[in-house]
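Student: Pasted the sequence and its predicted model underneath.
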Amino acid sequence: MGRVLKTFSEATLEAMEEEMNRDPSVFVYGEDIVKQGGMWGQFKGLHDKFGDRVRDTPISETALVGAGVGAALAGGRPIIDLHYADFIGITMDEVLNQMAKAHYMFGGQGTVPLVLRAPDGVFPHGAAQHSQSLETWFVSIPGIKVVVPSTPENGKGLLKAAIRSNNPVIFFENKKLFGVKGLVSESEVITPLDKAEVVHEGKDLTIVSYGYFLGEVLKTVEQAEKEYGITIEVIDLRSINPIDEETIIDSVKKTGKLIIAHEAIKTGGVGSEVSAIVSEKAFNYIKKPIIRVGAKFSPVPFSPQLEKGVTTNGGEVLLAIKKLLVE
């Protein structure tokens, strides 16, 4: 079978339709997913096909996630949409103390097969409360998996794998990604929840990234390879909890140089954890200091010009490449 061009919204909608047809215990709850079809059309038409298995809820993220945890413990497979990941702080007791710990605290007698869809990242001119990348918070929470898709195809594959998982998965999907188009296989796509992917091979430098920002990295890499006559290996993490250490270390052993780049704030970000892993397990292979690229330590401003000053971009990745390979 071939591959078809789809937006990220279309690909993830298709993933839910396929899994709901396959398993009647899968259902979807969220805010305005029936009335509006989701903020980016990612639930459009789902209620028409599945009726009450797709429901709008009151604007209470605490109740929404709490109901999802209870339903999952009772045998359902809920997909819960947070509307914006920025609102996940309201749900932290349900996520941190219930969803992530129930399987452990009941000695494995219960499972929580829940998917939490959490649109995150900068929403242009969305300002401080609607433009956050909060995925780093969940790297240090045992009991949950955290995935961050970068393309329509791995968005579909990761979502299908998450729905089938017997453990809770937070699915952080960048707000700018929903309209992005990419080729998606017509055959079934199931992407592992714990495996990174080398999306561009090279020998002079390794760049680790994830999510929407991976696209910015790949465009920058193309420019740098032409300009400097080098080859750069690019790794798409796909999962940030757990992190695929083996793929990263194997690449660093080959190239000897490492950049970690993401849209989230640099301070305490996923880049910090990847850097620590490589420093502990591949230190003797590192030829130059590791460089992290990320947003400034600031809320995201509403002003377009100030927003540009706080967020990161491909230009910063290019400067990091130049520092490691040219200077």
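Tutor: Structure received.
Student: only C-alpha atoms for contact and neighbour calcs from this point on.
Tutor: Noted.
Student: I figured residue 7 was touching residue 152, is that so?
Tutor: Yes: under the criterion of C-alpha atoms under 8 Å, residue 7 makes contact with residue 152 at 6.1 Å.
Student: When those two are compared, which one has more neighbours?
Tutor: residue 152 (26 against 21; other C-alpha atoms under 10 Å).
Student: ok, that one - contacts?
Tutor: With contact set as C-alpha atoms under 8 Å, 6 or more residues apart in numbering, residue 152 has these partners: 6-9, 11-12, 180-184.
Student: Are any of these buried, and if so which?
Tutor: 6-9, 11-12, 181-184 (16 or more other C-alpha atoms under 10 Å).
Student: Cross those residues against helices and list the overlap.
Tutor: 8-9, 11-12 (DSSP state H).
Student: Following the chain past the host helix or strand of residue 262, name the next helix or strand.
Tutor: According to DSSP states H and E, residue 262 maps onto strand 258-265. Heading C-terminal from strand 258-265, the first helix or strand you meet, by DSSP H and E, is helix 270-281.
Student: take a look at this one as well, against the first:
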Amino acid sequence: MNKIQEKRSIRAFMLSNVMAGLEGSIVATALPAMMAELHGIKLMSWVVTIYMLLMAVSSPIWTKLAERFGYKQMFVLGTLLFTIGSLGEGLAINMLMVIVARALMGLGAGVMIQLPFVIYGMMYQADERRRVIGNTVAAYSFSTIAGPIVGGLIVTLLDWRWVFFINIPIGIYMAFIVWKNFDLKTDHTKKSIDFAGSASLSIAVIAIMLLFQMMGNAVINLPLLLILFVVSFLFFIGFYFAEKRAVDPIVPLELFKNPSFIAKNIMFFMQYGFFGFYTNYLPTWGQGVMGAQRL
């Protein structure tokens, strides 16, 4: 891989972070129009939640798959999943189709967010790595802030479906650039995939997300909430023991012995929890209350 190919690949990786970050917040300004057309106000929160959930759960899994089957192959696959999900969401005729397409986009975003940082760590030494990672984080942060503005312009000038259609040519372009230019020579790992850890983590996180989601219902189903709590608790315990036994754990438990790591995760949890609420619910509330859209 020569310098020109390297620069093209890095630009594509940076663009992938911009797209994934933009998609996490751009949908906020499209939600009122989507809900009005598809009559899905009761399921509105799932449009946001399913994307973030599957992006978070799939990120460590994609990394392990990339170690085994190739970074380029997994990045292109994830980008195409994101693109297909964008097409499905733009063509959606009901809320079920929106949520399924959104889930597919979340799976693809798990690659687009996570894998570039792993690749940077393998391509560059410390000084150059800090610069590239800093630029990528800055681009991602800017895209999340710009998302509602860009989404508002698209919805106003075109239609809410173009919030998703616009991803299609960019996603195809990114996949093509990376497939043609990126060629990182690595030895594929022969270690067994941590299926037990992946499955238990996914089920535990999905169960606890469902628990929080249903706590906001007008009618609280206490038995179901209790079941979800027990399921989440048991699978988190299962995840702990699975990681202790795994040859190549999906999330090494040694990370949780680092106070700095734990503190940063708590900070990010609070920061992005507030940011997600602010960017996704405030535009819908404002437009609904102000009468710009009928929900």
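Tutor: Cool, the structure landed. The structure displayed is predicted, hence computed values, not measured ones.
Student: Would you pull the TM-score for this pair?
Tutor: Superposed pair, TM-score by TM-score structural alignment, normalised by the length of structure 2: 0.28. Supporting alignment: 137 aligned residues with a C-alpha RMSD of 6.2 Å.
Student: Would you mind giving the buried ones among the contacts of residue 152 of structure 1 as CSV with distance to residue 158 of structure 1 added?
Tutor: Below are these laid out as CSV (distance: C-alpha to C-alpha, whole Å):
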residue, distance to residue 158 of structure 1
6, 16
7, 15
8, 12
9, 14
11, 11
12, 9
181, 17
182, 15
183, 15
184, 13
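Student: so what does the strand holding residue 262 of structure 1 touch, helix or strand wise?
Tutor: Strand 258-265 of structure 1 is packed against strand 205-209, helix 213-228, helix 270-281, strand 291-295, helix 314-325, with contacts defined by 3 or more C-alpha pairs under 8 Å, 6 or more residues apart in numbering; DSSP states H and E.
Student: Give me the buried positions along stretch 163-171 of structure 2.
Tutor: 163-165, 167-168, 170-171.
Student: Off-centre distance for the biggest helix by length in structure 2?
Tutor: Secondary structure of structure 2 per DSSP H: the longest helix is helix 3-38. Taking the mean of its C-alpha atoms, helix 3-38 of structure 2 sits 10 Å from the chain's own mean (C-alpha atoms, centre = their mean, to the nearest Å).
Student: Sketch out the helices for structure 2, chain order is fine.
Tutor: 3-38, 44-69, 71-90, 95-123, 126-157, 162-165, 167-181, 195-215, 222-245, 259-290.
Student: tell me the angle the second one makes with helix 195-215.
Tutor: Spelled out, it's helix 44-69 of structure 2. 170 degrees (axes from the mean of the first three to the mean of the last three C-alpha atoms, to 10 degrees).
Student: do the same with the fourth one
Tutor: For the pair helix 95-123 of structure 2 and helix 195-215, the angle between their directions (the same axes, to 10 degrees) equals 130 degrees.
Student: From the contact counts, what lies against helix 95-123 of structure 2?
Tutor: helix 3-38, helix 44-69, helix 71-90, helix 126-157.
Student: Buried ones in that helix, by neighbour count?
Tutor: 95, 97-117, 119-120.
Student: And the second one, by the same measure?
Tutor: Of the residues in helix 44-69 of structure 2, those scored as buried under the neighbour-count criterion (16+ other C-alpha under 10 Å) are 44, 46-68.
Student: Equivalent analysis for the first one, please.
Tutor: Along helix 3-38 of structure 2, the positions that meet the burial threshold by neighbour count (16+ other C-alpha under 10 Å) are 5-6, 8-10, 12-35, 38.
Student: residues touching residue 153 of structure 1, list them.
Tutor: 8, 11, 182-185, 189.
Student: please redo it, this time with the cut-off set to 6 Å
Tutor: Taking C-alpha atoms under 6 Å, 6 or more residues apart in numbering, we find residue 153 of structure 1 in contact with residue 184.
Student: Is it within a helix or a strand, and which one?
Tutor: Under the criterion of DSSP H and E, residue 153 of structure 1 resides in helix 152-164.
Student: how far off helix 152-164 does the helix or strand following that helix point, in degrees?
Tutor: Next along the chain after helix 152-164 of structure 1, taking DSSP H and E as the criterion, comes strand 169-174. Orientation check (the same axes, to 10 degrees): strand 169-174 of structure 1 against helix 152-164 gives 160 degrees.
Student: so what secondary structure elements neighbour strand 169-174 of structure 1?
Tutor: strand 115-120, strand 145-147 (3 or more C-alpha pairs under 6 Å, 6 or more residues apart in numbering; DSSP states H and E).
Student: which residues sit in contact with the residue nearest the centre of structure 2?
Tutor: The residue lying closest to the centre of structure 2 (C-alpha atoms, centre = their mean) is residue 55, at 2.9 Å. Contact analysis of residue 55 of structure 2 by C-alpha under 6 Å, 6+ apart lists 106-107, 109-110.
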